[in-house]
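Novice: just coords:
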């Protein structure tokens, strides 16, 4: 108790400002009282929810920036304040299915994944048909030269033949917001003994740039009036 009282008395008699080496220092800790407080961002799972919020002008009428951070994340924030800080009002995160890449899965799981998590196109139909025709027995064989692969597959009710896997295959998995076109990208299709199948990405991540461009285009069209009136700015 005596220690705290002594410190209190010293604080009262100590000067608040000290100048040394050409600089001015405060001897007390100062806290700004009129600082803007952070806000809890609204979390949405769709681009349409984000657009509805921006159009509503619910919180304020100040201009906002929309940042397409990635194919699955978009944020809405305001401009820098007087202490060079900004507040984020909305965070949109895409609701996506679970898709297995870069590893082998059993044939049934692979077929379900293709039909449930990929946009229909010509290559998807070809891959589904091919994978469903694989013979499941101990005599299944594969020939692999590193570039293409041949597997034993059914060609009729009881006959068996060799089928060459198409590679690469162009597929459209659901990997970004549902409101925008899913970008098509190339994959290497591989099979292992036991009917296990794997998809391996082969576009170097270019699909991410395409997905972000699709998101920006969607937002530019949905918020055209707000952009024209300089109430909304979009970056990706």
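Specialist: In hand now; what should we look at? Predicted model only: the values in this text are computed from it and were never measured.
Novice: C-alpha only now, for contacts and for neighbours.
Specialist: Noted.
Novice: Residue 177 versus residue 214, what's the distance?
Specialist: Here the criterion is CA to CA, to the nearest Å. By it, residue 214 lies 10 Å from residue 177.
Novice: Settle it for me: which of those two has more neighbours?
Specialist: Just comparing residue 214 and residue 177: by other CA atoms under 10 Å the higher neighbour count belongs to residue 177, 24 against 20.
Novice: Spell out the secondary structure type for that one.
Specialist: coil (DSSP: H, G, I helix; E, B strand; the rest coil).
Novice: Quick check: the gap between it and residue 46.
Specialist: 7 Å.
Novice: and what of residue 178?
Specialist: 8 Å.
Novice: go on, residue 81?
Specialist: 28 Å.
Novice: can you list residues touching both of residue 177 and residue 46?
Specialist: Jointly contacting residue 177 and residue 46 under the rule CA atoms under 8 Å, 6 or more residues apart in numbering are 94-95.
Novice: Apart from its chain neighbours, what residue comes closest to the one residue sitting closest to the centre of the chain?
Specialist: In the chain, the centroid-proximal residue (CA atoms, centre = their mean) is residue 72; its distance is 2.5 Å. The spatial neighbour of residue 72 that comes closest, neighbours along the chain excluded (CA to CA, 6 or more residues apart in numbering), is residue 94 at 4.9 Å.
Novice: Contact partners for the one you found?
Specialist: For residue 94, counting by CA under 8 Å, 6+ apart, the contacting residues are 45-46, 72-73, 176-178.
Novice: How are the strands of this structure distributed by residue range?
Specialist: 17-20, 23-26, 42-44, 64-70, 73-77, 88-93, 104-106, 142-144, 149-154, 160-164, 169-171, 185-192, 196-201, 232-235 (DSSP state E).
Novice: gap between the fourth one and the chain center?
Specialist: Going back to what we said before, that points to strand 64-70. 12 Å (CA atoms, centre = their mean, to the nearest Å).
Novice: ditto for the first one
Specialist: Its chain's C-alpha centre lies 51 Å from the corresponding centre of strand 17-20 when counted by CA atoms, centre = their mean.
Novice: hold the first one in mind and look at this next one:
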């Protein structure tokens, strides 16, 4: 139980902590102050662009001010409210983050690993079909027979790297990896395809990006175009109730 003198001392220290002091014409506080913010919406996190369209079109939270739809990068889209008058801060009602697709650029992969990655992580087209055919026929000067009955594999090896049939390795190759939201077209990029061998070890495949990151701008343009062309979004965009930023 505190006595009267202790309480008075605590009150005095509290008052002193809240005091300000002016030094060289500038006012300083003796204590660090934290603003009391207005209640804010909890950000909804989704993984699709369609959910962002649905949120805006249905106006789920009854927002009345102008909205800003920000394409942050190829994998993130956020919706911000207008700045609130008192504190000039914004709310972020919804944030869409594309599912992560793991890639292995600039990593040496075994032929089997490369084939699985090329089939699962890229849009399939004539180029992927050509590469799959090429890589599937690779053998070392060591490999005389490659038997595969679906259960076991048997390989006899020598040294070097050749093809069962002499075929050129295409370079550069134009591929479309899954790197942004699947609702939009995946940007095509230039890649360098290299086949390697190391002594008696099995051959490996190396795929290196060769567009300097230009695909990111293309992906962001595709996302912005998706919203602009969506029937549910056109009226809001035309009336400037929704502004798209990149």
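Specialist: Alright, I've got the coordinates. Being a predicted model, the structure only gives us computed values, none of them experimental.
Novice: After superposition, what's the TM-score here?
Specialist: Once superposed, the chains reach a TM-score of 0.82 (TM-score structural alignment, normalised by the length of the first structure), with 220 aligned residues with a CA RMSD of 2.6 Å.
Novice: follow-up on the earlier one: of the contacts of residue 94 of the first structure, buried ones?
Specialist: If you count burial by 16 or more other CA atoms under 10 Å, the buried members of those come out as 45-46, 72-73, 176-177.
Novice: what two of those are the furthest from one another?
Specialist: Using CA to CA, the two most remote members of those are 45 and 176, lying 11.0 Å apart.
Novice: Map residue 45 of the first structure onto the second structure.
Specialist: In the second structure, the residue paired with residue 45 of the first structure is residue 47, using TM-score structural alignment.
Novice: for that match, what are its contacts?
Specialist: By CA under 8 Å, 6+ apart, the contact set of residue 47 of the second structure is 96-99.
Novice: if you set the cut-off to 10 Å instead, what comes out?
Specialist: By CA atoms under 10 Å, 6 or more residues apart in numbering, the contact set of residue 47 of the second structure is 75-77, 95-100, 181.
Novice: Residue 50 of the first structure now?
Specialist: 42-44, 66, 74-76, 89-92, 219.
Novice: Then residue 102 of the first structure?
Specialist: 187-188, 198-201.
Novice: Relative to residue 164 of the first structure, which of the residues you listed is nearest.
Specialist: Nearest member of those to residue 164 of the first structure, counting by CA to CA, is residue 188, at 13.0 Å.
Novice: buried set for stretch 103-123 of the second structure?
Specialist: 108-109, 111, 114-115, 117-118, 121-123.
Novice: in the first structure, what residues pair with it?
Specialist: Going by TM-score structural alignment, stretch 103-123 of the second structure lines up with residues 99-119 of the first structure.
Novice: May I ask you to confirm that residue 170 of the first structure is in contact with residue 199?
Specialist: No: the pair residue 170 of the first structure / residue 199 is not scored as a contact, 11.0 Å apart, by CA atoms under 10 Å.
Novice: Give me the common contacts of those two.
Specialist: 186-188.
Novice: from those, which single one is nearest residue 160 of the first structure?
Specialist: Out of those, the member with the shortest distance to residue 160 of the first structure (by CA to CA) is residue 188, at 24.1 Å.
Novice: Now do the contacts for the closest one.
Specialist: Taking CA under 10 Å, 6+ apart, we find residue 188 of the first structure in contact with 102, 147-148, 165-170, 198-203.
Novice: Mind telling me what it corresponds to in the second structure?
Specialist: Matched by TM-score structural alignment, residue 188 of the first structure corresponds to residue 192 in the second structure.
Novice: I'd like to know how far that match sits from residue 107 of the second structure.
Specialist: Computed as CA to CA, the residue 192 of the second structure to residue 107 of the second structure distance reads 12 Å.
Novice: Could you do residue 188 of the second structure as well?
Specialist: Taken as CA to CA, the span from residue 188 of the second structure to residue 107 of the second structure is 20 Å.
Novice: what does residue 9 of the second structure give?
Specialist: 67 Å.
Novice: Ok, residue 96 of the second structure next?
Specialist: 29 Å.
Novice: what do you get for residue 130 of the second structure?
Specialist: Taken as CA to CA, the span from residue 130 of the second structure to residue 107 of the second structure is 21 Å.
Novice: tell me the contacts of the aligned residue in the first structure for residue 75 of the second structure?
Specialist: Under the alignment (TM-score structural alignment), residue 75 of the second structure maps onto residue 72 of the first structure. For residue 72 of the first structure, the contacting residues are 45-46, 92-96, 175-177, 208, 211-212, 215, by CA under 10 Å, 6+ apart.
Novice: and residue 200 of the first structure, what does it touch?
Specialist: Contacts of residue 200 of the first structure (CA under 10 Å, 6+ apart): 100-104, 168, 186-190.
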